[in-house]
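# Predicted model and sequence below, questions to follow.
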Amino acid sequence: MEETEEQLRTMCDLCDEDLKVIGNNSAHKRHIELLSVRALLKAVGINQTIHYNDSKPYLDNGYISISHSADIAAIIYNPEHPVGIDIEKISPKIQHIASRVFSDKELAAAKGDLEKLTVIWNCKECVVKLTNDDSINFREMINVDMPSGFSFQDNIIINCTLKKSEHTTVFSLSAMKIEGNTVAWGRGK
């Protein structure tokens, strides 16, 4: 997101709802995030208004997920299935929360590697977005199965298991590294 707010405004078509969201939020960073997402949608030919329910984006037709890091905006859209995406800047801050949100098995698989820790976080966030369920306990309910020999040089598929009550769901997520960030994404059924 290197563009200025003025540049981004020329790259997208803002509806009344967008203008209302911008008007209700004085944070410049939030304006840039919103405008960058609208520009991405226009660039890929999606001309729908994004609505929000409890800060979660939705469209009248199809499914969308949005994520931002310090300098990148990411979207994923599917006309038929729920989707989730999460992008995070690779940073030592992940180490401060890792023991609270990652299982012992996940911590052992990551071996303290910042890229691996960050992509585990991406996957867990992605599962929450796919299920639209904020009550999920990251550590107890989502298991991220890091592939052996994990490397961002390959096309990575990571299986994540969500165990909630008696129900178990497995998600196969894609992941990659881009410009000092990790990103994971996938779709539901």
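Done, it's in.
# going forward, measure contacts between C-alpha atoms and count neighbours the same way
OK.
# helices and strands around the longest strand along the chain, which ones?
Secondary structure of the chain per DSSP state E: the longest strand is strand 167-178. Judged by 3 or more Cα pairs under 8 Å, 6 or more residues apart in numbering; DSSP states H and E, strand 167-178 is in contact with helix 114-131, strand 156-164, strand 181-187.
# For the first one, which outside residues touch it?
Read that as helix 114-131. Residues external to helix 114-131 that are found in contact with it (Cα atoms under 8 Å, 6 or more residues apart in numbering): 65, 82-92, 94-95, 98, 106-107, 110, 134, 136, 138, 142, 144, 146, 160, 162, 171, 173, 175, 182-188.
# Next secondary structure element downstream of that helix?
Counting by DSSP states H and E, the next helix or strand C-terminal to helix 114-131 is helix 138-141.
# Now that next one: buried residues?
F138, R139, M141 (16 or more other Cα atoms under 10 Å).
# Presented hereafter is structure B, for comparison with structure A:
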Amino acid sequence: MALVYLRELDSNVRFAIWRIEETADELIGRLQLNVRERTTLSRLNKGKRTLHWLATRVLLREMLDTTGYIDCPSDENGKPYLANFPQRISLTHSFDYAAVMMSNNGEVGIDLELVKPKILRIADKFMKPGELDAIGNDHVEKLYACWCAKEAVYKLQGNKGVSFKDNMTVLPFDYQEQGVLHLDLKAPNRSEQFKVYYERFQDYMLGYVVENAL
């Protein structure tokens, strides 16, 4: 794996992006997998899904700088967590890349997406009419910033049943290749405004959020 981006937001929060260059067997050779994890692997379709799952676990090992076993199950909502380390994590992947965000203090969320014009066709599935009016026509990058922001907040809050369209609202913002937007979450278990960071990374859009960010 090749580290292509490492960023420390502060002394407690950082994330890394890796380009996946290994085969599945090479990645497996760098991990210690228990029976549950091998069963999970066997259920994945061979190809990118397997590589993504393995690559995020290898990247976790790199970021924790340990040769010991890392237990990374998912909770009842499907949110991955570290069972034998204190850090909070969020995982993402897209095509040839895998990314991990890690915090020593509070939950985090991260999302990485390859930018494609097709998002214009599904914008009304995850954005309210008012949000779309604020964006304007044919702004692919801005739509991806909104998608990544909503996905990042969804991962941070960790509960199933939260709707991107119904429970999340991106407030109007001026798009830049690297910027900040604000997102209102109004869900049954949580109502809060989040400050979400986004930026272009090569042909991708990256969004990330930290709990209780000022």
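Cool, got the structure. For clarity, every value in this text was computed on a predicted model and none was experimentally measured.
# TM-score for this pair?
TM-score of the superposed chains, computed with TM-score structural alignment, normalised by the length of structure 1, equals 0.86; 185 aligned residues with a Cα RMSD of 2.1 Å.
# before we move on, back to that, the inter-axis angle of the longest strand of structure 1 versus strand 181-187?
Comparing the axes of strand 167-178 of structure 1 and strand 181-187 via axes from the mean of the first three to the mean of the last three Cα atoms, to 10 degrees yields an angle of 140 degrees.
# Could you check which residue of structure 1 pairs with D25 of structure 2?
In structure 1, the residue matched to D25 of structure 2 (TM-score structural alignment) is E6.
# Am I right that its match is in a strand?
No. Judged by DSSP: H, G, I helix; E, B strand; the rest coil, E6 of structure 1 forms no part of a strand; its state is helix.
# Look up how far C126 of structure 1 lies from it.
31 Å (Cα to Cα, to the nearest Å).
# Same question for I50 of structure 1.
I50 of structure 1 sits 19 Å away from C126 of structure 1, taking Cα to Cα as the criterion.
# Looking at these two, which is more packed in?
C126 (27 against 17; other Cα atoms under 10 Å).
# residue contacts, whichever residue in structure 2 pairs up with K20 of structure 1?
Under the alignment (TM-score structural alignment), K20 of structure 1 pairs with T39 in structure 2. Going by Cα under 8 Å, 6+ apart, T39 of structure 2 touches no other residue.
# isn't R61 of structure 2 right next to C72, touching?
No. Between R61 of structure 2 and C72 there is no contact under Cα atoms under 8 Å: 10.7 Å.
# quick one on the thing from earlier: could the buried residues of helix 138-141 of structure 1 go into a markdown table alongside distance to I120 of structure 1?
Below are those laid out as a markdown table (distance: Cα to Cα, whole Å):
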| residue | distance to I120 of structure 1 |
| --- | --- |
| F138 | 10 |
| R139 | 11 |
| M141 | 13 |
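# and which of those is nearest L35 of structure 1?
F138 (30.2 Å; Cα to Cα).
# Which residue comes closest to that closest one once chain neighbours are left out?
V101 (5.4 Å; Cα to Cα, 6 or more residues apart in numbering).
# What of F95 of structure 2?
K48 (7.1 Å).
# Relative to H68 of structure 1, how far out is the aligned residue in structure 1 for the one you found?
Per TM-score structural alignment, the equivalent position to K48 of structure 2 in structure 1 is K29. As for K29 of structure 1, its distance to H68 of structure 1 is 11 Å (criterion: Cα to Cα).
# okay, the two: which has more neighbours?
H68 (19 against 12).
# just checking, that one touches E88?
Yes. Using Cα under 8 Å, H68 of structure 1 is in contact with E88, at 7.3 Å.
# one step back: in a strand, that's where the match of K20 of structure 1 is, yeah?
No. Using three-state DSSP, the secondary structure at T39 of structure 2 is helix, not a strand.
# Identify the residue spatially nearest to the counterpart of V209 of structure 2 in structure 1, adjacent ones excluded.
Under the alignment (TM-score structural alignment), V209 of structure 2 maps onto G186 of structure 1. The spatial neighbour of G186 of structure 1 that comes closest, neighbours along the chain excluded (Cα to Cα, 6+ apart), is L173 at 4.8 Å.
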